[in-house]
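Chemist: sharing a model that was predicted from the sequence below.
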Amino acid sequence: MSQFMEQFTALRDQKRHGEIIDSVPYAKLIGVEFGEDERGELLFSLPFTMRNVGNTTLPALHGGLIGGFLENAALLHLMWNRESLEAPKIVDFSLDYLRSGKASTLYAQCEITKQGKRVAHVLIEAWQEDRKKPVAVARAHFLLSTPS
């Protein structure tokens, strides 16, 4: 097990969400936060800051920022929900933008739809004020272990 995974596992077991974000440089840089909702499911959030705006005329969140947020949410969700000696590696990431990300907090939740011995598939949904009006949806495929 890598030092990173040992640290992640210890922080996960103690539910120290903020310290997990501190150990993931990009997530920390853009301001990702996460915790558990009332059902015990992970809920990721990206509080609004002006530095995350891509189009200042609207203003709208930068599309690359939304993609990076969703990719990090999928990775953290997968690591949180499985016991592993290795961090998963992203193989493929597909993102559909459905509407502009407004100048407000962006939320995301993930679902592991398939998990085998070597690969996992995660669906990610992002919204702002109303979950029924998603800003973006994504699919991520991860390699779980290095083939022998």
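Modeler: Structure's in. What do you need?
Chemist: for the rest of this, base every contact and every neighbour count on C-alpha atoms.
Modeler: Fine.
Chemist: can you tell me the centre-most residue of the protein?
Modeler: When CA atoms, centre = their mean is applied to the chain, the residue found nearest the centroid is residue 73 (0.7 Å).
Chemist: you'd agree that residue is up against residue 110?
Modeler: Yes: between residue 73 and residue 110 there is a contact under CA atoms under 8 Å: 7.3 Å.
Chemist: next up, a second structure to put side by side with the first:
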Amino acid sequence: MSTTHPWLRQAIAEARAAGDPGRLAAAVPYAQTMGISLLLAPDGPHAGELLGVMRFGEHLIGNPVLPALHGGALCALLESTAIFQLLWESALSATPRTIGLTVEYLRSGRPVDTFARGMPTRQGRRVTNVRVEAWQDDRSRPIAVASAHFLVHSDEEPAKLES
């Protein structure tokens, strides 16, 4: 398994110390190209949650007739948000590697900013499952959801079961 690159480890440490996940996304060139940033949800029922934000750009349009966001751009937001969620919350010694990603496209993404939230559903010693939802104006009306499975390696020792 590959280890986390030193520059990414440093970005994670600096982002956590500053309480600013945006620094983590800013350190990843792919996220910058896609217009993906991170923020902690402001006040409200979801305060403090890590959110992925994909700022709208013309290069994200897949169907110019509607216009609608490209499915690959939405998939990139969903997968990136899940990975950033794991990097932000967990003590991983390697970057999570995608095993599988299943995306359900529920409605067309309009040419506006899109938000996503990753929720780990199972965290094992080697595999972690994350459910991710993407929405635009109304969080209760997702435009896409994904089920992602990652190969992970933690710096922390797994809890031992007592017999």
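Modeler: Everything's here; your move. Being a predicted model, the structure only gives us computed values, none of them experimental.
Chemist: just give the TM-score of the two.
Modeler: For this chain pair, the superposition-based TM-score is 0.91 by TM-score structural alignment, normalised by the length of structure 1; 146 aligned residues with a CA RMSD of 1.6 Å.
Chemist: apart from its neighbours in sequence, what residue is nearest the residue nearest to the centre of structure 1?
Modeler: The shortest distance from residue 73 of structure 1 to any residue other than its chain neighbours is 6.6 Å, reached at residue 44 (CA to CA, 6 or more residues apart in numbering).
Chemist: run a quick neighbour tally on the corresponding residue of structure 2 for that neighbour.
Modeler: Matched to structure 2 by TM-score structural alignment, residue 44 of structure 1 sits across from residue 52. As a burial measure, residue 52 of structure 2 scores 28 neighbours (other CA atoms under 10 Å).
Chemist: now do residue 52 of structure 2 against residue 64 of structure 2, distance only.
Modeler: Using CA to CA, to the nearest Å, residue 52 of structure 2 is found at 24 Å from residue 64 of structure 2.
Chemist: can you name the helix or strand that the match of residue 44 of structure 1 falls in?
Modeler: strand 50-54 (DSSP states H and E).
Chemist: could you give the number of residues near the equivalent of residue 17 of structure 1 over in structure 2?
Modeler: Taking TM-score structural alignment, the alignment pairs residue 17 of structure 1 with residue 21 from structure 2. Counted with other CA under 10 Å, the neighbours of residue 21 of structure 2 add up to 25.
Chemist: cool, and residue 99 of structure 1?
Modeler: 12.
Chemist: now swap in the one 10 residues further on and tell me
Modeler: As a burial measure, residue 109 of structure 1 scores 22 neighbours (other CA under 10 Å).
Chemist: same check, this time on residue 119 of structure 2
Modeler: Neighbour count of residue 119 of structure 2, defined by other CA under 10 Å: 17.
Chemist: residue in structure 1 matching it?
Modeler: In structure 1, residue 119 of structure 2 lands on residue 111 (TM-score structural alignment).
Chemist: just tell me the aligned range of the biggest helix by length in structure 2 in structure 1.
Modeler: Looking across structure 2 with DSSP state H, the single longest helix is helix 71-89. Here helix 71-89 of structure 2 aligns to structure 1 at residues 63-81, judged by TM-score structural alignment.
Chemist: work out the gap between the matching stretch and the centre of the chain.
Modeler: Relative to its chain's centre, stretch 63-81 of structure 1 lies at 2 Å (CA atoms, centre = their mean, to the nearest Å).
Chemist: pull out the buried residues from that stretch.
Modeler: In terms of neighbour count (16 or more other CA atoms under 10 Å), stretch 63-81 of structure 1 has its buried residues at 63, 66-67, 69-80.
Chemist: ditto for stretch 141-160 of structure 2
Modeler: Applying 16+ other CA under 10 Å to stretch 141-160 of structure 2 flags 142-154 as buried.
Chemist: could you measure from the counterpart of residue 96 of structure 1 in structure 2 over to residue 24 of structure 2?
Modeler: Under the alignment by TM-score structural alignment, residue 96 of structure 1 pairs with residue 104 in structure 2. The spacing between residue 104 of structure 2 and residue 24 of structure 2, counted by CA to CA, is 27 Å.
Chemist: go on, residue 32 of structure 2?
Modeler: Residue 32 of structure 2 is 11 Å from residue 24 of structure 2, by CA to CA.
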